[in-house]
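**Q** Sequence plus the predicted model coming up.
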Amino acid sequence: MRHGRRLFAITFLVPAVAVYAVFVISPYLQAFQISATNWRGLSPKWDYVGTANFRNLLSDEYFWNALQHNAILLAVLPVATITLGLFFASMLSVGGHGGRAGVHGIPGSGFYRIVYFFPQVLSVAIIGILWREMYAPNGGLVNGFLRAVGLGALARPWLGDPDVAFWAVLFVMIWSNVGFYVVLFGAAMQSIPREIYEAVLLDGASRFTTLWRITVPLLWDTIQVAWVYLAIIALDGFALVQIITNGGPAFSTDVIGLRLYNTAFADAKFGYASAIGVAMFFVTLSVAIAFLRLSRRERLEY
């Protein structure tokens, strides 16, 4: 009987693993091989150059400029998104006071969940095009709103100013991700016994104290997973940047994913682009492992 179950499991696993190996693992391995060549992607001819592509990365100002932007995204995107996600989820789940007995969310919680989650039903392409038009200097909704409320002096070409274009794109990244984590953290909060929040409420704790001292420690495992996922998004950032600004103006919004894409398909340097990809593979892996080790703490039981 046990042998039959094992054969049944293998029958279904082998095709899936084979497809995964061919279409996922194999391209990853090929990237390591291509990174050691000068292949231009348009010809079967190539020469082995060893570590030359990686040495060139050390003096490539465009690579370091893009990496600097990814580092800023890594420092800001996870922190801002998780902080806002926790705050909104806490308000929608346990933030209501008065009017009703027990612990509950603020009035209209169900509607707000839909509003926050709405960006998740839109594709990245739609989000990018939508915000590109909203940031338009003439006729864009952002500048139109500022002028309508008497703040016309703040209106500017958001995506044409090198000093603010990067931060405008970063805002879109935060906006497009917060809703998912509001739902994720809200679902995790439902597993926390209501008695804990009721006891804290009776003790007169503020909302901030409840969030920081109760919710965050009990949701730490979920927060860890959220941070790793957002860190990967921050170290990529290709889709939104490519759609909204394509790295401009003056490379002020360039990121590693876009630098890799342009190096391969615009400059026809597939070997060098693969070296960029391999470097980012190890950077992403190192960041994820480092965070998981530094944030490790004893699991709380309730």
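**A** Done, it's in. Remember, it's a predicted structure, so these values are computed and weren't measured experimentally.
**Q** CA only for contacts and neighbour counts going forward, please
**A** Will do.
**Q** measure the closest residue to residue 52 other than its chain neighbours to residue 14 for me?
**A** Leaving aside its chain neighbours, residue 52 sits nearest to residue 36 (7.5 Å; criterion: C-alpha to C-alpha, 6 or more residues apart in numbering). Taking C-alpha to C-alpha, to the nearest Å as the measure, residue 36 falls 32 Å from residue 14.
**Q** ok, the residue nearest to residue 268 when sequence neighbours are not counted - contacts?
**A** Distance criterion C-alpha to C-alpha, 6+ apart; nearest residue to residue 268, sequence neighbours excluded, is residue 40 at 5.0 Å. Contact analysis of residue 40 by C-alpha atoms under 8 Å, 6 or more residues apart in numbering lists 46, 264, 268, 269, 270, 271.
**Q** Let me know the secondary structure of the closest residue to the first one other than its chain neighbours.
**A** Taking C-alpha to C-alpha, 6+ apart, and ignoring the residues beside it in sequence, residue 46 has residue 39 as its nearest neighbour in space, at 4.7 Å. The three-state label given to residue 39 by DSSP: H, G, I helix; E, B strand; the rest coil is coil.
**Q** Identify each buried residue in the biggest helix by length in the chain, please.
**A** In the chain, assigned by DSSP state H, the helix with the most residues is helix 61-94. Neighbour-count burial for helix 61-94, counted by 16 or more other C-alpha atoms under 10 Å, picks out 63, 65-67, 69-71, 73-74, 77-79, 81-94.
**Q** want to compare, so here's the second one:
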Amino acid sequence: MRLKKALRKDLFVTAFLICPMGLYAAFVLWPYLETFGYSFTDWSGVAPPSRFVGLENYVALFQDDVFLAALWHNAQLLVVLPVVTIMLALFFAFMLNAGGRRGAAGVRGVAGSAFYRTVFFLPQVLSVAILIIMFQATYRSDSAGLLNGITAALGLTDPDDPLPWLASPDAVLWCILAILVWQGVGFYLVLFSAAMQSIPKEIFEAAMLDGASRSQVFFRITLPLLWDSVQTAWVYLAIAAMDGFALVASLTPGSSYGGGPDHRSEVLATYLIRNFLTFGKAGFACAMGVVIFAITLLLSLAVLRLTKRDSVEY
């Protein structure tokens, strides 16, 4: 009787999973496998592949100066974006939850913390199209641009000689990074705040009664208890750092899909799309996609491994 019930349960679960697993295999796994196969051909993206070229696309990939430059730019984003975003989000989350004065009600956040939390989260609900329009006006290279207007009003720049933010080879990548940080801080602030609110306030109060400073409370209590959330945030930000396509393609100069000036803001995603749609080098682009997939997978595994710690219970 128990065996029949177990079989019925297994059949029910299997029947329930067949449809979603079939859709996942058809629309996710199979395209990955096709991309891997096409990367060994001379596929143009239109007609079926006519010639097997083996590792030729991969060899050409690592001899391509633009690809290597794009890889370096993604590496810079990969280092800076998670560090800056997580540090800012942790700082603001701590201030909003435990940074205020300790009163009769115990440890609390700064005054108006609910309002600040909403303000910080606002960029997260904006679509990419709205972000692009906003920062096109912010980074305008004439005196009507928001940043040029502010710097001119403060006397930092000459109104007749505005800064070419997105047209500057030295500044363009950092302008894109600033947008990514500005957009992401609010989401991770809410993530860390939710995790912080699950920590009993008595732990903070006991530490402060023992004479611990705010910085000691943060580094010795708050951060270790939030480490699982920090680890998750690091993985997602690493994935975001390997993308950046929409902002680079829409905001930066270039003949197609941005990346300028002189490929100084090129990222892997924009170079992939340009090879696939503009140059007709679909096999080469598929090889690039496989490399991006491998890098992202390895980075995620490395982050999970390097940031692994024993769980702290309270």
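**A** Nice, thanks for sending it over. Every value quoted in this text rests on a predicted model; they were computed, and no experiment measured them.
**Q** how close does residue 207 of the second structure sit to residue 277 of the second structure?
**A** Residue 207 of the second structure is 59 Å from residue 277 of the second structure, by C-alpha to C-alpha.
**Q** Same question for residue 186 of the second structure.
**A** 35 Å.
**Q** Neighbour count: these two, which is higher?
**A** Higher neighbour count among residue 186 of the second structure and residue 277: residue 186, with 26 against 14, using other C-alpha atoms under 10 Å.
**Q** That one maps to what in the first structure?
**A** Residue 186 of the second structure maps onto residue 179 in the first structure, with residues paired by TM-score structural alignment.
**Q** Residue 101 of the second structure: how many residues sit nearby?
**A** By other C-alpha under 10 Å, neighbour count at residue 101 of the second structure equals 12.
**Q** Okay, and it sits in which element?
**A** Under the criterion DSSP states H and E, no helix or strand holds residue 101 of the second structure.
**Q** For it, which residues are in contact?
**A** 107, 108, 109, 110.
**Q** possible to save those as JSON lines with neighbour count, secondary structure and distance to residue 159 of the second structure?
**A** Below are the contacts of residue 101 of the second structure laid out as JSON lines (neighbours: other C-alpha atoms under 10 Å; DSSP: H, G, I helix; E, B strand; the rest coil; distance: C-alpha to C-alpha, whole Å):
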{"residue": "107", "neighbour count": "19", "secondary structure": "coil", "distance to residue 159 of the second structure": "48"}
{"residue": "108", "neighbour count": "19", "secondary structure": "coil", "distance to residue 159 of the second structure": "45"}
{"residue": "109", "neighbour count": "18", "secondary structure": "coil", "distance to residue 159 of the second structure": "41"}
{"residue": "110", "neighbour count": "16", "secondary structure": "coil", "distance to residue 159 of the second structure": "39"}
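**Q** Using CSV, lay out those residues together with distance to residue 266 of the second structure.
**A** As requested, these are exported to CSV (distance: C-alpha to C-alpha, whole Å):
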residue, distance to residue 266 of the second structure
107, 47
108, 45
109, 41
110, 41
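**Q** which residue numbers in the second structure go with stretch 69-83 of the first structure?
**A** Per the alignment by TM-score structural alignment, stretch 69-83 of the first structure matches residues 73-87 in the second structure.
**Q** average offset between that stretch and the first structure?
**A** Mean deviation of stretch 73-87 of the second structure relative to the first structure after superposition (mean C-alpha distance after the TM-score superposition for the first structure): 0.4 Å.
**Q** now that stretch, how far from the centre of its chain.
**A** 8 Å (C-alpha atoms, centre = their mean, to the nearest Å).
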